[in-house]
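A.B. asks: output the structure for:
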Amino acid sequence: MIEALWRKLWRHRRLLTAGIVAILVAHALAGSSLVVPVGLSLLLVASVLVVGDGENQNGEGAGAAMADDLQRLPAEHLAQAVTDPLILFDRTATVVHANAAAIATFGSLAPGLSLPLKFRAPEMQVLLDNVLSGSVGADSIDYAEKLPVERLYRVSASTVGHGSGLYVLIFKDQSEARRIDRMRADFIANASHELRTPLASISGFIETLRGPARNDAAARDKFLQIMQNQTGRMARLIDDLLSLSRLEMKPYLRPGSRVDLTGTLKAVIDTLTPLAKDNGVVIEREFPDEPTEIPGDRDELFQVFENLVENACKYGQSGGRVVVSVTPGHDGPEPTVDVTVRDFGPGIAEEHIPRVTERFYRIDAESSRAQKGTGLGLAIVKHILTRHHGRLSIASEPGKGAAFTVHLPAN
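C.D. replies: Reported below is the predicted structural model:
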């Protein structure tokens, strides 16, 4: 301790000397004894230096201790903290360690397993060869897994440290981003097609009216009616596109108000009764007369049920009736209110059911266009229900009609 103190005093000798000189001058001027004050002053200066140096050493020591702890932290603990699949391997491309995410994604990855045998895709072989040969320090590729479901990964490979003889593979799942890109491209293509068809029709009729049918009154009236129908179709499509865009801007914003569900359904049925009569359909009600309140946005829920009831009247008109019912639901962990719109028309084949809520997906394109459908109605329904933390289920058999059930949280 004494030796360490002298070393510290020596390091700060200039400051200490200046302090002693100042003390001596002060006491000489005062004419008092110097022994005790100087001794006390030296002890004070030494303690300040020791404490100050000790604080610096404590800070440096804490940082050094943390660095030592990090160096002693097992590599598998760090690997487990990574949420993406991660595989450590050696110079022979043999698995040394795989984290839980890698095992959950790719199955058994026991130490000693050969990576070229596990991942046989040519691009993976090239990636491993490049990194192991030392031609590159790090590299990345796109890699697709086909089974059990198709997934797309961005795979990065690099060395671990310097001279460790270890390498790492990290798999970043790009499936959702690729799905969104593909959906966006499909959406643009479909929207362009839907708008191009009526525009081509209108352009053709305008050309005919300016040429051969210039003085043909009957043809002119017929073509103008078709042009009016086509412009109406484009207007409906644009309205649905704008509605879908607005919903996508607020998909997870939970409505703060409460809605009388039975009152909303009555308003929907009253609105669509003339359409039902035109199609030879009777809309039947099976719900309680008293109000059924749930959290939600009335305008958006009105749009949901208007879409469903209108579809039932149009595509299920051969059944002659549509039944709208409200029942309590107990299928999930939380209570729900279930609204079912059932028709008795031709029904929907099983292979179409998972896709009917996709944008522009049509079971029968000609029938849909004849009914003035845009192919976006059920996509809008799905987005509104997502915003309301609800869901849509569909049950149907060909020849026995279809039942669309909306499950909405009761609380």
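
A.B. asks: from here on, just use CA atoms for contacts and neighbour counts.
C.D. replies: OK.

A.B. asks: so residue 160 sits against residue 168, correct?
C.D. replies: Yes. Contact criterion C-alpha atoms under 8 Å: residue 160 and residue 168 qualify, at 6.6 Å.

A.B. asks: looking at those two, which one has more neighbours?
C.D. replies: Neighbour count, other C-alpha atoms under 10 Å: between residue 160 and residue 168, residue 168 has more, with 21 against 15.

A.B. asks: so residue 324 sits in a strand?
C.D. replies: Yes. Assessed by DSSP: H, G, I helix; E, B strand; the rest coil, residue 324 belongs to a strand.

A.B. asks: report the contact partners of it.
C.D. replies: Residues near residue 324 by C-alpha atoms under 8 Å, 6 or more residues apart in numbering: 283-287, 339-342.

A.B. asks: give me that answer again for 7 Å
C.D. replies: 284-286, 340-342 (C-alpha atoms under 7 Å, 6 or more residues apart in numbering).

A.B. asks: next, the structure of the following sequence, for comparison with the previous one:
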Amino acid sequence: MGTGSGIRTLVAAGVAIAGAIAGFLLGADINAVVVAAVAGLAAVLIAAAGESAEGLSRPEARTAPEPLGVQALIDALAGPVLVTAGTRVACANQAARALLGAHIVDQDVRIAIRHPAAAEPLIGTIDEAGSTTHLVGIGSREQRWDMRVRPLDGERRLVQLVDQTQLHAAERMRVDFVANASHELRTPLASLRGFAETLREEAGEDPQLRDRFLGIMLDETRRMQRLIDELISLSRIEAGKFQAPDAVVALDTLVREVRGAVADLHGGRGRDLNLELAEVPPIKGDRTQLSQLLHNIVGNAMAYGRPGTPVLVELEPAGDMVRLRVTDQGEGIPANHLPRLTERFYRVDAGRSRSVGGTGLGLSIVRHIVERHRGRLEIASTVGVGTTVTVLLPVSRDEPLS
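C.D. replies: Sure, this is the predicted structure:
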């Protein structure tokens, strides 16, 4: 019994006794006065007992807040997660508020997640296994999400948004890679078949025509061999890119070796190759891959630079990095092509690339080698002036040199 209820009971008992005394003083029979007093006290006690029982059976009504355990649980999850109650958002973690807005709690869930395909699984009928819906455009136009909805108790539902953007991009790259590789191999194979059929039918008896056709066929087989070799090389680099190289390499020495190797290539353009090598500390790297990187960058500059113009190779310290810069004086590359230059098989001018023996994989290989060495790759170009490729690689404090 509460304090207020006890005071009211004592007051009522006092009133009953006072009434009985007043009756006696007014001349009422003593027996009648006693009966009235007892009845009054009994009524007060019965009323007090009933009030106490009712209070026990009817506790004060309270609005149940969202359980703290649910909020703490979804806050521990990295991806966007919401809990809905009916059509409202009951709670949301930080990732969901960052993606959909801080105001979404207590908002209609169909407004919080604005997508035509989301409404039905969010408020419609779902079974115990829940549902998964693919959404495009939540957050940004290019983002892709799997919205997974699972029923909880009562009208509550757990809504989880799983980012599938990178997975979709990887799948698209895989499909494009297979298509491009098939095309790159199909083209020389078609040429080989055509020339072989021609030689078999009528041209085989003409020595000059036969020699010319055989020379073209040999070039096509070499092109296929280069393509296959670079595909294998790219696959190996990608497989090991999460394992940083541990050998120590003197990059200035390696640049001089590469210059000697390419001096007689590219139509005798070796005399146009100029070196400006400052004293630089050794770097930690894979010597074979760094040699391949230099061959690709320097080879591109010699192939696409104008004949007779210099190709400048610079090496200089840059804080805790070593900067390698290769500059040509070619036709340059339009700015809209620059972001895609390191994609597999991407070419600014496919015809010219094939004519100089390019496979479309060179800069992709360079990018993956730089990533494995924890470095940075930058490409700048001005149409009509030329192109500069810059590679920054971290220095090594270890000895001995490789």
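
A.B. asks: sorry, back to before: could you turn the buried ones of the contacts of residue 324 of the first structure into a PyMOL selection?
C.D. replies: In PyMOL, a selection of the buried entries from the contacts of residue 324 of the first structure looks like this (16 or more other C-alpha atoms under 10 Å):
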select buried, resi 340+341+342
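
A.B. asks: residue 27 of the first structure: which of the contacts of residue 324 of the first structure is nearest?
C.D. replies: Nearest to residue 27 of the first structure, judged by C-alpha to C-alpha, of those is residue 340 at 100.4 Å.

A.B. asks: where's residue 112 of the first structure, which helix or strand?
C.D. replies: If you go by DSSP states H and E, residue 112 of the first structure is not part of any helix or strand.

A.B. asks: what's the counterpart of it in the second structure?
C.D. replies: Taking TM-score structural alignment, residue 112 of the first structure has residue 106 as its aligned residue in the second structure.

A.B. asks: three-state assignment of the residue nearest the centre of the first structure?
C.D. replies: Most central in the first structure under C-alpha atoms, centre = their mean is residue 176, positioned 7.7 Å from the mean C-alpha point. In three-state terms, and counting by three-state DSSP, residue 176 of the first structure is helix.

A.B. asks: tell me where the first structure has strands.
C.D. replies: In the first structure, the strands defined using DSSP state E lie at 86-89, 95-98, 138-145, 151-160, 166-173, 258-260, 282-286, 293-295, 321-329, 336-343, 391-396, 402-409.

A.B. asks: next, the buried residues of stretch 293-308 of the second structure.
C.D. replies: For stretch 293-308 of the second structure, burial by neighbour count (16+ other C-alpha under 10 Å) applies to 293-306.

A.B. asks: so how far is residue 246 of the second structure from the closest residue to residue 114 of the second structure other than its chain neighbours?
C.D. replies: Spatial nearest neighbour of residue 114 of the second structure, excluding adjacent residues (C-alpha to C-alpha, 6 or more residues apart in numbering): residue 138 at 7.8 Å. Residue 138 of the second structure sits 43 Å away from residue 246 of the second structure, taking C-alpha to C-alpha, to the nearest Å as the criterion.

A.B. asks: next: residue 390 of the second structure.
C.D. replies: For residue 390 of the second structure, the distance to residue 246 of the second structure (C-alpha to C-alpha) stands at 22 Å.
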